[in-house]
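> Quick one: sequence and predicted model below, then my questions.
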Amino acid sequence: MADESSSATISPMIVVGDAPDYSDTNLAGSVDSISREELAQSHINNTMELFTKVPGVYFARYNQGIINTDIGIRGFAAEGSSPHAKLLIDGIPTNLHNGYSEMDQLFPGDISNITVFKGTSDPRYGLLNVAGNYNIETRSDLGREVQVTAGSYNAREVQAYVGEQTGKLRHNYFFGYRQSDGYRDNFELDKYSVSGRWFYDFSDDTSLGLIVRASDYDADAPGYLTQEEARKHPTRSASYARQDGGDKNTQSYSLHFDHAFSDSVDWSLKSYFNHYERERWVRFTAGDSLQNRYDDQDHYGVISSLNWQLNRDWTLNWE
């Protein structure tokens, strides 16, 4: 029998710390980050699967070849009705013309970190920055790394990274290849990505860099089953979808110039060219004819950002 005279006590806990000085915390929204340590353990068919690590992000999984997954932020639909999030890779806009993002050009082994801003109040970006934004930074650390993995559904993957410093030049290279049969029939996937970064430091205040990346994603599509068919034979492909599949090719080139005028004023200038070529073969029902959907896009632009740290609480940004 317990001693009724005894009682439980909770010791007080005091937390002391300083708020981070980056601007994201001053916005009316929330920020989540995926670190390099988490990314190093990831081996996935499509890059958007990395966002399963982020709370408040909703997934719409199509699993149809090059049309695989889309993500939504906090109540914004991910089913294709209204793209609402800005994607930036190394500060370069990487949405397609219709607003959907193209992340499959990256492997986890080439990503340094991912930052997700969830909220409608971020003034830093314009078009498509409705519900928030995703910022992906590619790796620039020094070292050498090779990963060779094999997994379920006959998945095979190679990721190799090299980062070197030669005088004032820092150069980084990545190669990734993945092949998988997938969970369902007619789901085969072949994906590769190769990239290079060259950044030269003229001084502690000035640097000029070039980033080049090319990738290809070739995948078959198993088609759509009825609810009854999916329950009985979840791994089966629709009989009319034998020819369904597609290929998407991505090329990205960007120049990065950064200069600090003082401890409180710095300037960043970026120019870029992105090429997207996508071809999809699809038959939605047995009664439909096979459709060919081809898309060829070229995006280019210049981004200039001037930041002036007026004091600890105020920063003036001009873009």
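Happy to help now that I have it. Residues are numbered from 1 along each chain as shown.
> C-alpha only now, for contacts and for neighbours.
Noted.
> if I look at the residue lying closest to P108 once chain neighbours are set aside, how far off is K86?
Counting by Cα to Cα, 6 or more residues apart in numbering, P108 lies nearest to L39, which is 5.6 Å off, once chain neighbours are set aside. Separation of L39 from K86 (Cα to Cα, to the nearest Å): 21 Å.
> centroid residue for the protein?
M103 (4.7 Å; Cα atoms, centre = their mean).
> State the distance from it to I67.
Counting by Cα to Cα, the gap from M103 to I67 is 12 Å.
> Which parts of the chain are helices?
36-39, 227-232 (DSSP state H).
> Would you mind finding the most buried of the ones you listed?
helix 36-39 (a mean of 14; mean count of other Cα atoms under 10 Å).
> can you count the residues close to the nearest residue to N317 once chain neighbours are set aside?
Nearest non-adjacent residue to N317, counting by Cα to Cα, 6+ apart: N307, 4.7 Å away. The number of residues packed near N307 is 16, by other Cα atoms under 10 Å.
> Which residues are in contact with N307?
The neighbours of N307, taking Cα atoms under 8 Å, 6 or more residues apart in numbering as the test, are 264-267, 315-318.
> between those residues, which is closest to N26?
T315 (10.8 Å; Cα to Cα).
> returning to what we had before: ok, now which ones touch the residue nearest to the residue nearest to the centre of the chain when sequence neighbours are not counted?
Using Cα to Cα, 6+ apart and skipping residues adjacent in sequence, the residue nearest M103 is T47, 5.7 Å away. With contact taken as Cα under 8 Å, 6+ apart, T47 is in contact with 103-104, 106-108.
> from the residues you listed, which ones fall inside strands?
Among these, the subset assigned to strands under DSSP state E is empty.
> Return the member of those residues nearest to T52.
P108 (13.5 Å).
> could you list every residue that touches the closest one?
Counting by Cα under 8 Å, 6+ apart, P108 has contacts 39-40, 42-43, 47.
> Tell me the spacing between the residue nearest to M103 and D201.
T47 is 31 Å from D201, by Cα to Cα.
> now I111
Distance from I111 to D201, by Cα to Cα: 22 Å.
> higher neighbour count, the two?
Using other Cα under 10 Å, the more surrounded residue of I111 and D201 is I111, with 20 against 15.
> how about the nearest residue to the more buried one, chain neighbours excluded?
In this structure, I111 finds its nearest non-sequential neighbour in T138, 4.3 Å apart by Cα to Cα, 6+ apart.
> The structure to be compared is supplied as follows:
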Amino acid sequence: MRPIKQLENRFTRCPLALAMLCLSAPVAAEHVMPELMISADAQASVFSVSPARALTELQKTPGGVTVVDAQDYLTGRAGTMEDTLKLAPGVFIASRFGSDEARISIRGSGLQRTFHGRGLLLLQDGVPINLADGGFDMQAIEPQATRYIEVERGANALRFGGSTLGGAINYISETGRSAPALSLRAEAGSFDYQRYNLSVGAAKGALDGFASLNFQEQDGFRDHANQRNTRFVGNVGVQLSPQLENRTYVTVVDTDSELPGNLTYAALKANPRQAEAGSLNRDAKRDFQLYRLANRTALTHADGGVTEFTAFAAKKMLFHPLSFARLVQNSRDGGIGLRHTQPTQWLGAQQEHTVGVNWRRGLTVDEQCSYVITPAGPGGTPPAVSAPAGTHPCATLTKSNKLTAHNLEAYAQTRWSLTPKTDLTLGGQWTDAQRKVAPGDVPAPPRYDQDYQRFSPKLGVLHHLTAEIDLYANLSGSFEPPSFSETFNNLPLKAQRAMTTEVGARGHVQVANAKLGWDASVYRAKIRNELLALDVGNNRSATINAGETLHQGIELGLSARANAWRAQASYLYNDFRFVRDASVGNNRIAGVPDHVLNAEAAVKLPGDVWFGPTLQSASRAWVDHSNTLAAPGYSVFGLKLNQSLSNGVAWFVEGRNLGDKRYANTTGVIFDANGADAAQFSPGDGRAVYVGVSKAY
């Protein structure tokens, strides 16, 4: 039995009712953490700053940036990336069947992928989660081991060397200096959802450590949608001297996900809980194990400069039966990074300079085998599949490739204070990437060895209109070589490149006894060779290079807080279209609604109980680039009730889609539906209620 399975079995013997009894009260919305006392000989950790300080640093950027405090999303169910990021300005995220896997996109990056994301740099504590070819897995992230999340949209992610259209999302872990000594949390609810988390943290002198073990399982709203995840996340830090700190991170993930497939819209309206027949008959699923080790070392110099070295290694094993074949992949990825930040004071002004280099390499052994082909029935029609799911043998190894990805990224950025109120930022990134496909055990040409190189510049201006209000503008380039999952039939694709302009404002004002805040950006990206993923049937996808496309839109975040009430909203306007395309003219690019709104509000009841509504709303979303088939718009409402007590106990009750609306939360993407209904719709979950309790010691 795998070691993590042994932990999982021990962790799940106590049912939810007993877990609640063990916690002696309800769990976590916003738990109140006991204050940690750090000894005088231990300096504050470079890798463990508060969310407020992280936001202050981020807002030196002349562009759209956000910090999501984990204490905000822990007031309700906190099981997926959608739960954590749905209120983050500029982020579009929609789960495909209530699971970890989702369509996640910023400014239209990788917007047609509903699994194994791309177009974003996903990091954990500043170290890439992405495989070397650019793809990433949502299941690699544990929301309940996270202290806060940094979102840097577009080229605002240059401080990590990111050059994608979408930017970067950085999950910052709890450490032994920030976490409670012991924290227990349990969640349960509709569709047999259950989730348990145990975490510990400790600090003594120069040493600290944090560890989190999480188990989650759900039967799912739909048939054949069971998901089971076990994650261990931990880190150990040591301050070798007042100037030198090292931290090591360990992640182990074991995840099994059944795949229910997409439905026609007629089938969705008739019975949204059903699974697509091909996925059910072939027992389609996406299971993998991930082992990841990362390390960060930071040296703080006497003049205020900081030199940071990072390294990581990851091993992933994927088992992925689909309706057309069974895929097996074994991946090994690793990388190193070096970054130096230096403050200076020249010509009577202050500056900050950053230079860095990242190198990553990945090798994936990719194998595909076909199923036994069942003979056709009378009249040439295929017979009904009667064998139980999972019994279809793999008949022949039809594909075996060795996929190698290399990336070398060198970047630099300098920020000058031109006046006490105005900063100028100049920067750029050079990418040298290689994608190589070589024969494995089954030679099946074509093969390729493709190199991608490009420089992406950045120019930005930040003006402090007042102490509370910033205005900004920037012009930046982006560059994205294709991932291996986008090279259908082993044909190389061109790299996607773009130039983006952005203007915006952020700030807060005090009105009576309420603090009102906003974060607003308007952007326009002219893209060449956009990587567009298409569903080509039978659960298969292909990616093409479009010619010229245009992405423009509005990213708006609003918040209001007072003693007795609070509210938060995130609005997106997405105008993504082709430009004079020979086939579809200036049509909208399929895969994302034009308008998206997520909001929640709450009032304080007696006993510091918070109660209020939630809203998730989206307009029509095209399914095909020919703009003949669309998912209708929808609005779903919920309610949330939570309380946080001074003794570290917290609890919540959350209702979602209380009107039990039948709607498509996301869709596949095809080129032309010819106006006919197609099996491309992924139903949103029906009416659901979740409860949770936590205790922090």
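Arrived safely, thanks for sending. Just so it is clear, the structure is predicted and the values come from calculations on it, not from any experiment.
> Superposing both, give me the TM-score.
TM-score for the superposed chains, counting by TM-score structural alignment, normalised by the length of structure 1: 0.84, backed by 294 aligned residues with a Cα RMSD of 2.5 Å.
> returning to that earlier point: give the equivalent position in structure 2 for the residue nearest to I111 of structure 1.
Using TM-score structural alignment, the equivalent of T138 of structure 1 in structure 2 is S173.
> about what we covered before: what about the aligned partner of the residue nearest to N317 of structure 1 in structure 2, distance to G234 of structure 2?
N307 of structure 1 maps onto T341 in structure 2, with residues paired by TM-score structural alignment. As judged by Cα to Cα, T341 of structure 2 and G234 of structure 2 stand 27 Å apart.
> For the stretch 401-550 of structure 2, which segments count as strands?
422-439, 448-464, 469-480, 496-511, 514-528, 531-537, 540-545, 548-561 (DSSP state E, counting those that start in this stretch).
> likewise the stretch 151-300 of structure 1?
155-166, 169-180, 189-201, 206-220, 245-260, 265-282, 291-309.
> so how much does the fifth one differ from structure 2 once superposed?
Read that as strand 245-260 of structure 1. In the superposition against structure 2, strand 245-260 of structure 1 averages 1.3 Å from its aligned positions (mean Cα distance after the TM-score superposition for structure 1).
> got the contact list for that strand?
Looking at what lies outside strand 245-260 of structure 1 - Cα under 8 Å, 6+ apart - the contacts are 64-66, 92, 105, 205-221, 266-282.
> Count the neighbours of V54 of structure 1 for me.
When neighbours are counted by other Cα under 10 Å, V54 of structure 1 registers 15.
> got the contact list for the equivalent of it over in structure 2?
Under the alignment (TM-score structural alignment), V54 of structure 1 pairs with A88 of structure 2. Listed by Cα under 8 Å, 6+ apart, the contact set of A88 of structure 2 reads 66, 68, 151, 557, 570.
> how about a cut-off of 7 Å?
The contact partners of A88 of structure 2, taken as Cα atoms under 7 Å, 6 or more residues apart in numbering, are 68, 570.
> cool, A325 of structure 2 as well?
Contacts of A325 of structure 2 (Cα under 7 Å, 6+ apart): 368-371.
> could you measure the corresponding residue of structure 2 for L316 of structure 1 against R296 of structure 2, distance?
In structure 2, the residue equivalent to L316 of structure 1 is H353, according to TM-score structural alignment. With distances taken as Cα to Cα, H353 of structure 2 is found 20 Å from R296 of structure 2.
> re earlier: give me the number of residues near the closest residue in space to the match of L316 of structure 1 that isn't next to it in sequence?
Nearest residue to H353 of structure 2 in three dimensions, chain neighbours excluded: T414, at 4.3 Å (Cα to Cα, 6+ apart). By other Cα under 10 Å, the residues close to T414 of structure 2 number 18.
> Equivalent analysis for E188 of structure 1, please.
Residues near E188 of structure 1, counting by other Cα under 10 Å: 21.
> before we move on, what about the one 3 residues further on?
Using other Cα under 10 Å as the criterion, K191 of structure 1 is surrounded by 24 other residues.
> corresponding residue for it in structure 2?
So K191 of structure 1 corresponds to N229, using TM-score structural alignment.
> who are the neighbours in contact with its match?
Counted by Cα under 7 Å, 6+ apart, N229 of structure 2 has contacts 215-217, 254-256.
> I'd like the distance between it and R524 of structure 2.
N229 of structure 2 is 39 Å from R524 of structure 2, by Cα to Cα.
> same question, Y371 of structure 2
46 Å.
> Can you pick out the residue with more neighbours from those two?
When neighbours are counted by other Cα under 10 Å, Y371 of structure 2 and R524 differ, and R524 comes out ahead with 20 against 16.
> Can you give me the distance of the spatially closest residue to the more buried one that is not a sequence neighbour to V357 of structure 2?
Among residues not flanking R524 of structure 2 along the chain, Q552 sits closest, at 4.2 Å (Cα to Cα, 6+ apart). Q552 of structure 2 sits 30 Å away from V357 of structure 2 when distances are taken as Cα to Cα.
> Mind listing residues that contact stretch 133-149 of structure 1?
Under the contact criterion Cα under 7 Å, 6+ apart, stretch 133-149 of structure 1 has outside partners 85-90, 110-118, 156-164, 172.
> I meant to write stretch 597-614 of structure 2 there.
With Cα under 7 Å, 6+ apart, stretch 597-614 of structure 2 has contacts from 86-87, 564-572, 615-618, 637-643.
> and it, which stretch of structure 1?
Per TM-score structural alignment, stretch 597-614 of structure 2 has no counterpart in structure 1.
> What's T264 of structure 2 aligned with over in structure 1?
That one, T264 of structure 2, aligns with T226 by TM-score structural alignment.
> Run the contacts of P108 of structure 1 past structure 2 and keep the common ones.
Here is what carries over to structure 2 from the contacts of P108 of structure 1, by both residues aligned by TM-score structural alignment, their matches' Cα atoms under 8 Å: T47.
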